[in-house]
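Asks: need the 3D shape of this:
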Amino acid sequence: MSIPSAVKSTPIAGRQQLVDYLAAGEKPREAWRIGTEHEKFGFRTDDLRPPAYEGERGIRALLEGIAAQHGWEIAREGELPVALIRDKANITLEPAGQLELSGAPLETIHQTCSEVNAHLAEVRSIADGMGLGFLGMGFQPKWSREQMPWMPKGRYRIMRQYMPRVGALGLDMMTRTCTVQVNLDFSSEADMIRKFRVSLALQPIATALFADSPFTEGRPNGYQSYRSHIWTDTDADRTGMLDFVFADGFGYERYVDYILDVPMYFSYQDGKYIDLAGQDFKRFMAGELAALPGTRATMKDYADHLTTAFPEVRLKQYLEMRGADGGPWGRLCALPALWVGLLYDDEALDAAWDLVKDFTHAERHALRDGVPKHALKLPFRGGSVRDLAREALKIAAHGLKRRARLNAGGADERIFLQPLIEIVEANQTPAERKLELFHGAWGGSVDPVFREFAY
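Replies: As a prediction, this is how the structure comes out:
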């Protein structure tokens, strides 16, 4: 989600206030919720091109149509609609018009899946009449960076100018990637640490299971998750595996130290984004920025700044799992199933930690670096990532069984793991399946993906 924070503009009195903000996310188990977010590429059904912001078939018209027909409140930047808000959920725009649902915090994956299904139905109810479709994949399969539109958001204007200074692929990350992620709660600092370590170590397994970005500009790109590879050359100051998470003494304070070292993008002041790209948040706290003389950072600025770090797992007042490519409806429900099964049951969390606790620094990085290209077939300790994925899915399934959250038909949340189990048993990722079609039935064209894999 990339709309301004709703946190109050309380002045920052000191570093402990920043630590306390993260700690305020602690919740008792009965209050733990599941927040699922997913992005998708829009395309015009006649020529497959991404829709611009303006125009009869533009993203603005789509947002206004959804708001009018389905009771969403429009959020604006200036006079321009840039997001929709309803019932603790929101629909936002990524830089090239990718449409994102940031779902409400819900109790079960059954509810999450119903929310996703209802959202896609609402989008289709407007998009169909506009000749628009939506595709879930990790990377735009057909169009070049130069052919992608830009949304008129101040945050993205600043990032667009800054990204080329710090990495070669940042603009591709902004315009040509889509992800699905899940946001999960913790009960204490110790619980956060344990969940952070397990999820960070296993994030490459999620990347492998969800790998679905094998094409660039109509041709195979040599990767299964090119989206994941893109993050390795986006901005080293704000991405990566966060090795300090596994060090003795890690906790809220150490994460605050990391965030304070992440260069700034902006401050949102009086309805406008002020360009502070590359500047030091600590100097902002001291009121020493030339662009905002005498202005000291507030807690709202801090909450916004937390959203500008992009590690594989991100801490705000909850933990965000960020390793998966976007995909079709079934896999949107599978991601929260995987992580809820692993992290929301104590026995499963213990088993998951046993699985990863002796991974070395070199092994964690070898998994992160190798999975974008090799996915499940990446060798690991005499076996492969497929073996790790199979074990992680078994642990998650047991965790979901013990949660015993049933739907109206009496099925528990394990049903949502089935797409991932099928991927592991077939030893074929979504990317490999699309490559097989590309070299076979699709006759060397990616165009059929927009028809066969659209929502």
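
Asks: when you work out contacts or count neighbours from here on, use the C-alpha atoms and nothing else.
Replies: OK.

Asks: contacts only, for residue 39.
Replies: 94, 98, 99, 100, 101, 136, 178, 179, 180, 326 (C-alpha atoms under 8 Å, 6 or more residues apart in numbering).

Asks: so which residues of the stretch 101-250 of the chain form strands?
Replies: Secondary structure of the stretch 101-250 of the chain (DSSP state E, counting those that start in this stretch): strands at 132-135, 179-184, 215-216, 219-220, 239-240.

Asks: output the contacting helices and strands for the last one.
Replies: Packing partners of strand 239-240 (3 or more C-alpha pairs under 8 Å, 6 or more residues apart in numbering; DSSP states H and E): strand 310-311.

Asks: surely residue 295 is in a helix?
Replies: No: counting by DSSP: H, G, I helix; E, B strand; the rest coil, residue 295 is not part of a helix but coil.

Asks: and this one, so I can compare the two:
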Amino acid sequence: MIEGDPTESDPAATEADLEALVRGICFKTGPPRTTGVEVEWLVHEPHRPHLPLTPDRFEAVYAAVRALPLYSALTVEPGGQLELSSPPAGSLMECVSAVSADLALVRTTLGAFGLALTGLGTDPWRPPARLLRQPRYDAMEAYLDRTGPAGRGMMCSSASVQVCLDAGYEEPGPLGHARRWRLAYLLGPVLVAAFANSPLLRGRLSGWRSSRQWLWASIEPGRSAAPRLDGEPRAAWARRVLDAPVMCIRADHGPWLVPYGLTPRSWVRCGAPRPLTRADLSYHLSTLFPPVRPRGHLELRMIDAQSGDDGWIVPLAVTAALFDDEAATETAYRVVKPLAERAGPAPAPRNALWLAAARHALADPELQDAAAVCFAAALEALPRLGATRTVLDLVAAYTERYVVRGRCPADDLIDRLTVMGKDLPS
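Replies: Sure, this is the predicted structure:
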């Protein structure tokens, strides 16, 4: 995440300074060359997944995991979810190889503690419970609680596959940053639908195939709403950042202030409760969670965590192919652009199309049709990106099992519960 240095005291004196800083940090244009992925996992006992982790066990487990020689950056989410963030890789397969090696080490270490990684978009068994006690998460919880319980569910009970791609060329065209920014939001509902894998909360069906996406759509919109997409990306994102409520103001000692109605724009104008610094703005950027977050590169945040040891590879490979292969990009853009008419005026992820994707997934005929075209284009493009036969087989099998049948992984869980009853067996 983008974290400002709390000791940095260089003030951003004007709104123009703020906007220039946002533009410089968030969009770094150039040829699309690197690929990354952030994989989040729930952590459970394999045979007693409903049991919570105790704080002492949590600390022991993650101390052991942190000691591993990993390629990826390791972080722990508030509810004890584990996240591996790959370094920027020069190719899709370099990224897959590095993260696969890291996950093998992590799984072995967790196994010694009687625990396993679980790839689901939401915890199906346990209610949200925060294990991390840090000022950032104390403040986040206090802020999000103002608008309901979804924030705690997002913080403590959700997991995802986040695909990270270069912003793209400065110039117009299929691989230009403006097109890639728009494509990310147009393609987002298709990715939500194709990889929906979270139909359960607290042991019961939620009514959503992606309960995770529903949680994100339900939290305070200042944190999760997309900017307007009908203008230049840098300007649109800068406006969104400067007018988004400040979640917290850091302090060297004691709890952090959680203000009401303060934005960076109003903060720099009034200079209270203290002058806003560049570090404050950088930190504010780390507290915004739209479906696509520009962090120099583009971070696509809408995909549920996937089951199985290598399930995460499929969304990474499909998304990379649809963005980094020019022919596949053109195909994807052509097929998803008409879907935008269904979205309506609300920003993602609260508009009609994103909500349909979260509720119905590929049971929605238009989303299924778009997904079928996009997955076919990705399969055709992946050999040009150097994908191995193993990766191609994974994507082909997923396409056959789910996409062409109008299904998603959530449907498998729903089918099990239809047979066993509405409560999830522990």
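
Asks: which one of the strands of the stretch 101-250 of the first structure is the most hemmed in?
Replies: Ranked by mean neighbour count under mean count of other C-alpha atoms under 10 Å, those are led by strand 179-184, which reaches a mean of 25.

Asks: corresponding residues in the second structure for it?
Replies: The aligned range for strand 179-184 of the first structure in the second structure is 160-165, by TM-score structural alignment.

Asks: return the residue of the first structure aligned against residue 76 of the second structure.
Replies: Counting by TM-score structural alignment, residue 76 of the second structure corresponds to residue 93 in the first structure.

Asks: show me what contacts its match?
Replies: Neighbours of residue 93 of the first structure in contact, by C-alpha under 8 Å, 6+ apart: 2, 82, 83, 99, 100, 151.

Asks: in a markdown table: the residues you listed, plus neighbour count and secondary structure.
Replies: Output for these, formatted as a markdown table (neighbours: other C-alpha atoms under 10 Å; DSSP: H, G, I helix; E, B strand; the rest coil):
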| residue | neighbour count | secondary structure |
| --- | --- | --- |
| 2 | 19 | coil |
| 82 | 25 | strand |
| 83 | 25 | strand |
| 99 | 22 | strand |
| 100 | 22 | strand |
| 151 | 21 | coil |
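
Asks: which parts of the stretch 251-400 of the second structure are strands?
Replies: Remark: strands assigned in the stretch 251-400 of the second structure by DSSP E, counting those that start in this stretch are 292-294, 298-304.

Asks: deepest-packed of the ones you listed, please.
Replies: Greatest average neighbour count among the strands of the stretch 251-400 of the second structure goes to strand 298-304 (a mean of 26), per mean count of other C-alpha under 10 Å.

Asks: helices and strands around that strand, which ones?
Replies: The contact analysis (3+ C-alpha pairs under 8 Å, 6+ apart) places strand 298-304 of the second structure against strand 160-165, helix 177-194, helix 211-218, strand 292-294.

Asks: does residue 298 of the first structure touch residue 7 like I think?
Replies: No: under the criterion of C-alpha atoms under 8 Å, residue 298 of the first structure makes no contact with residue 7, lying 9.3 Å away.

Asks: more neighbours: these two, which one.
Replies: It is residue 298, of residue 298 of the first structure and residue 7, that has more neighbours when counted by other C-alpha atoms under 10 Å, with 19 against 13.

Asks: one step back: give me the mean deviation of the match of strand 179-184 of the first structure from the first structure.
Replies: By mean C-alpha distance after the TM-score superposition for the first structure, the fitted stretch 160-165 of the second structure averages 0.8 Å away from its aligned residues in the first structure.

Asks: what residues does that stretch touch?
Replies: With C-alpha under 8 Å, 6+ apart, stretch 160-165 of the second structure has contacts from 32, 34-41, 120-121, 297-306, 312, 315-316, 319-320, 323.

Asks: on that earlier part again, rebuild the strands of the stretch 101-250 of the first structure as CSV, extending it with distance to residue 58 of the first structure.
Replies: As requested, the strands of the stretch 101-250 of the first structure are exported to CSV (distance: least, C-alpha to C-alpha, whole Å):
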stretch, distance to residue 58 of the first structure
strand 132-135, 9
strand 179-184, 22
strand 215-216, 24
strand 219-220, 27
strand 239-240, 32
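
Asks: perfect, that will be all.
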